[in-house]
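1. structure for the following, please:
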Amino acid sequence: MIQIVDGLFNGISIGAVLLIAALGLAIIFGLMGVINMAHGELMMLGAYTTFVVQNGFKMLGGQWFEIYIFFALIAAFIVAGIAGFILEKGVIRYLYGRPLETLLATWGVSLILQQFARSVSWMLVIGISIFCLLFFGAMAVISRRNDWEKIRNWAIGLMLPLSLGIALATGAFLGQTYGLAATKPWFGAQNVDVTAPSWLRGGFPIGNFQLPYARLFIIALTILCMAAIYLFLNRSTWGLKIRSVTQNRQMSACLGIPTEKVDALTFALGSGLAGVAGCAISLLGSVGPNTGQNYIVDAFMVVVVGGVGKLIGTVVAALAIGTANYLIGAGVVASLLKPVPLLGDLFSYFATISMAKVMVFALIIAFLQVRPAGMFPQKGRTVDA
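-> Okay, the predicted model is just below:
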């Protein structure tokens, strides 16, 4: 019984991690229909933001370090949300209705963000800042012209290489002048560790096992995020606009709803939740450029199994997949079915973390053959839209 209870708690805690990782994806993929392969890298940005905030509070010392995690959550949400807003404005906006192109574009963005995390330094930040200032500043000025639509392609073709060249030259000059070229990257390719506050270390003892405080904190954070998203989508004006645009974009535009702003807000919201997920998973292990890749596949499976566009389905699927992964991988199911000859041997063979993922994935494929729309399929005319 102790083994079963321990297995269920650990499974639920893993499910909570999956849920908080899939929550932002459920909004971006479920509500907007965008296959965002860079979602894992947005989680990575949130994890690195937590690392930076932690180092800042370490310098303050004392009791300030004990509360840094709350500031890190806010900062991770803002940083990932801004990154998602820029991604939607610069890439996704031109690819709506073309899922294959969206998949390829966001996959390319994920590779760029991974390499950015490995090589980011003061010199690179200065170069990017100068480029953004020149290019986007010039676009903002030129777009005020009455013939903007006619000269748009010409302006972009001229200002893009010009701004890039000036940024590279200025960055190289400043790097040589102030010795920034010799400075090491901020993070590098190696993983970095995030130290949890003292009140998140250890666990709550129950009988012969403990409930880790870090996982209890993640479960509580997941419940809080779910409640906040539910209230935002169902009780706020912008939430009503998001649901309206999701169901019928043309009619919403006719009623005066700014659909482009709604798209950007929705994508930024889902990206911000990915940053919160990155902050949460940084408490469970080291942070590296490939951190998000460990969760992106499982997060997509959670959204698809739960039912696209259904937050309640995301909750149930995350808890089910997380619990199944742990119970099978830890050998709990194998020990329970040991008296049954064939089933006991079968689950004993899959009683490792990697093999448990294989079995759960096979079970998901079989489930989708029976219910291809997921646990909670959409109903009504929006299904055929």
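2. from here on, just use CA atoms for contacts and neighbour counts.
-> OK.
3. how close does S236 sit to N325?
-> Using C-alpha to C-alpha, to the nearest Å, we find S236 at a distance of 36 Å from N325.
4. next, the second sequence, to be compared with the first:
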Amino acid sequence: MFDYSMAEIGNIVVMQAFSGLSLFSVLLLMALGLAIIFGQMGVINMAHGEFMAIGAYTTVFLSRIAETYGIVNYYFLFAIIASFIVAFIIGYIVEFVLIRHLYKRPLDTLLATWGLSLVMQQIFRSTFGAKEVSAVLPEWLMGSFQPTPDIDIPINGVFVLGLAAVVTLGVFIFMFRSRWGLRVRATVQNRVMAGAVGINTKKVDRVTFALGCGIAGVAGAAFTTIASTGPTTGSLYIVDSFMVVVFGGAASVLGTIASAFGIAQAQSILQFFMTSSMGKVATLMVIVGILMLRPEGLFASKVRK
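-> Here you go, the predicted structure:
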């Protein structure tokens, strides 16, 4: 660090901060889906990263079709919607076949979804190969712009940030400003009473789990703009996603946003001046220290007792 001038350090911090915004956006999208599944339903979904990979592979598949027909500049927005739909449908099926039998048994959901993640990784490996693959991005996502001669801001990072903002707003409206969100929160607060007033709690569980998986699919589509995708890509982000949810406070959208931003920025800036591993370790140590003081996370959900 001491080999740089103050001006160079300032430019590095700004560029790494913008680089961290891309990581923040992916982490936020992953953590939003996980917060819905874990925070609202109490299900420890270790296969959540694989639903992100489903979105990424869906985008890669559609990019190849778009390249064949010469429509690369038009497919990406459709790919985001398709990634959500595919991950949503698979999540719906998984909840019906597996998860619905394991509610209120968190250790069983952890083991079952961990096994599911291994099965899904093998399916990815058999279908798309063991090597990492990349989506062909449209021209309007390429390049960067320069607010100053020394700072480059990638366009794809700005797009992913905007996508994360739109999805976050949508989740907030869905959870706190819609009748369905009211049913979800009623089911979480008191399942028996919710069922007594006519709420189909099983359907609420299924759609809520599928929604969390669908948001992970959107995270996968966003991920293709910043990195390539492999069979184990999703598993690399599951720990960070759980860390975001726990640190921010389970079931807190505001906490998830603040936590994802802080963790992404800390990792991005520290990893430039340290090794990647040391940057993660330093971030984790700070999080552990804060959680020792606030075990409920940054923004604890308020529940009447």
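5. returning to that earlier point: ok, S236 and N325 of structure 1, which is more surrounded?
-> For the pair S236 of structure 1 and N325, the greater number of neighbours falls to N325 (26 against 12), based on other C-alpha atoms under 10 Å.
6. and for the alignment partner in structure 2 of W199 of structure 1, the neighbour number?
-> Applying TM-score structural alignment, one finds that W199 of structure 1 aligns to W140 in structure 2. The local packing of W140 of structure 2 (other C-alpha under 10 Å) involves 11 other residues.
7. disregarding flanking residues, what is the spatial nearest neighbour of W140 of structure 2?
-> In space, W140 of structure 2 comes closest to N73 once its chain neighbours are excluded; the distance is 7.2 Å by C-alpha to C-alpha, 6 or more residues apart in numbering.
8. the helices in structure 2, which residues?
-> Secondary structure of structure 2 (DSSP state H): helices at 6-34, 41, 48-69, 76-97, 106-128, 155-176, 179-189, 191-196, 201-223, 235-248, 253-273, 276-293.
9. will you turn those into JSON lines that also has distance to S301 of structure 2?
-> What follows is those, written out as JSON lines (distance: least, C-alpha to C-alpha, whole Å):
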{"stretch": "helix 6-34", "distance to S301 of structure 2": "15"}
{"stretch": "helix 41", "distance to S301 of structure 2": "14"}
{"stretch": "helix 48-69", "distance to S301 of structure 2": "22"}
{"stretch": "helix 76-97", "distance to S301 of structure 2": "25"}
{"stretch": "helix 106-128", "distance to S301 of structure 2": "20"}
{"stretch": "helix 155-176", "distance to S301 of structure 2": "13"}
{"stretch": "helix 179-189", "distance to S301 of structure 2": "12"}
{"stretch": "helix 191-196", "distance to S301 of structure 2": "18"}
{"stretch": "helix 201-223", "distance to S301 of structure 2": "18"}
{"stretch": "helix 235-248", "distance to S301 of structure 2": "10"}
{"stretch": "helix 253-273", "distance to S301 of structure 2": "9"}
{"stretch": "helix 276-293", "distance to S301 of structure 2": "15"}
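10. which of those helices is buried the deepest?
-> Mean neighbour counts were compared across those using mean count of other C-alpha atoms under 10 Å; the top stretch is helix 201-223, at a mean of 27.
11. hang on, the earlier thing: tell me who's in contact with the residue nearest to W140 of structure 2.
-> Under the criterion of C-alpha atoms under 8 Å, 6 or more residues apart in numbering, the contact list for N73 of structure 2 reads L137, P138, E139, W140.
12. preserved in structure 1, out of those?
-> Listed in the original numbering, the contacts of N73 of structure 2 still in contact in structure 1 are P138, E139, W140 (both residues aligned by TM-score structural alignment, their matches' C-alpha atoms under 8 Å).
13. identify, from those residues, the entry nearest to D240 of structure 2.
-> Of all these, the one with the least separation from D240 of structure 2 (C-alpha to C-alpha) is P138, at 28.8 Å.
14. around that closest one, how many other residues sit close by?
-> P138 of structure 2 has 17 neighbouring residues, counting by other C-alpha under 10 Å.
15. right, and it touches L77 too?
-> No - under the criterion of C-alpha atoms under 8 Å, P138 of structure 2 is not in contact with L77, lying 10.2 Å apart.
16. which ones are touching the equivalent of F217 of structure 1 over in structure 2?
-> When the structures are aligned by TM-score structural alignment, the residue of structure 2 matched to F217 of structure 1 is F159. Contacts of F159 of structure 2 were listed using C-alpha under 8 Å, 6+ apart, and they are L141.
17. next, format the contacts of N73 of structure 2 as JSON lines and append distance to V26 of structure 2.
-> Below are the contacts of N73 of structure 2 laid out as JSON lines (distance: C-alpha to C-alpha, whole Å):
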{"residue": "L137", "distance to V26 of structure 2": "17"}
{"residue": "P138", "distance to V26 of structure 2": "19"}
{"residue": "E139", "distance to V26 of structure 2": "21"}
{"residue": "W140", "distance to V26 of structure 2": "20"}
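18. tell me the one of those nearest R125 of structure 2?
-> Compare each of the contacts of N73 of structure 2 with R125 of structure 2 using C-alpha to C-alpha and the shortest gap goes to L137, at 22.6 Å.
19. and that closest one, how far from R294 of structure 2?
-> If you measure L137 of structure 2 against R294 of structure 2 using C-alpha to C-alpha, the figure is 42 Å.
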